[in-house]
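**Q** Got a sequence here, can you build the structure:
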Amino acid sequence: MSNPERIIRLKTVLQRTGLSRSTLYRKIADGTFPRQLPISVNGTGWHESAVQRWIANPSAYREDRTGGEAP
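**A** Prediction:
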């Protein structure tokens, strides 16, 4: 059985990246951090693998215009 993609919440993202909340959202707006995805009516989260890719090389991360990650 394959391991499904894990969704992590804001608190975990901030702890793992060391970013402040305002910096995180500014980077999302700039396309230099993965966008969050809705997980409930009032909740959002991030794909753990996307956050890990950003952590591995934050200066090279760019999101493409269609909402996905650039290769």
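**Q** okay, CA-based contacts and neighbour counts for the rest of this
**A** OK.
**Q** tell me the SS of the residue nearest the centre of the chain?
**A** Nearest to the centroid of the C-alpha atoms of the chain, with distances taken as CA atoms, centre = their mean, sits Pro34, at 3.5 Å. Secondary structure state of Pro34, per DSSP: H, G, I helix; E, B strand; the rest coil, is coil.
**Q** Just give me the longest strand of the chain.
**A** Once the chain is assigned using DSSP state E, the strand that runs over the most residues is strand 44-47.
**Q** Walking through the protein, point out its helices one by one.
**A** Along the chain, counting by DSSP state H, helices occupy 10-17, 21-30, 48-56.
**Q** let's see this one next to it:
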Amino acid sequence: MSPDITPTESSPAAFLAASEAAQVPPGLANFDKLPDSAHVRLPIVAQLFSIGPATVWRWSKEGRLPTPKKLGPATTAWNVGELRRTLAGGAA
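**A** Next up is the predicted model:
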């Protein structure tokens, strides 16, 4: 009978778990927990759609992404609920 083997930090299972966690960009880690009324900034939108910042602005202008909201003189953000609908295949 073999003893129970638990993963250690150097085990393949621990390595795989750490690699999968590392693949999620830090800004996206809590995106699913945000309420639909929340807003996110440009870097998060770019990561969500795997595009660059210039493409985010172009797609927003073309209607492929929701229109961002101006939250202050130097702050622009996108509504999380609208981004979720776009990700699900709905219209921007």
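**Q** before we move on, the earlier item: now do the contacts for the counterpart of the residue nearest to the centre of structure 1 in structure 2.
**A** Using TM-score structural alignment as the criterion, the counterpart of Pro34 of structure 1 in structure 2 is Pro66. When contacts are counted by CA atoms under 8 Å, 6 or more residues apart in numbering, Pro66 of structure 2 is found next to Ser60, Trp78, Asn79, Glu82, Leu83, Thr86, Ala92.
**Q** Which of those residues are still contacts in structure 1?
**A** Retained in structure 1: Ser60, Trp78, Glu82, Leu83, Thr86, out of the contacts of Pro66 of structure 2 (criterion both residues aligned by TM-score structural alignment, their matches' CA atoms under 8 Å).
**Q** Provide a list of residues in contact with the last one.
**A** With contacts defined as CA under 8 Å, 6+ apart, the neighbours of Thr86 of structure 2 are Leu65, Pro66, Ala92.
**Q** Show me what it aligns to in structure 1.
**A** Matched across to structure 1, Thr86 of structure 2 falls on Trp54, judged by TM-score structural alignment.
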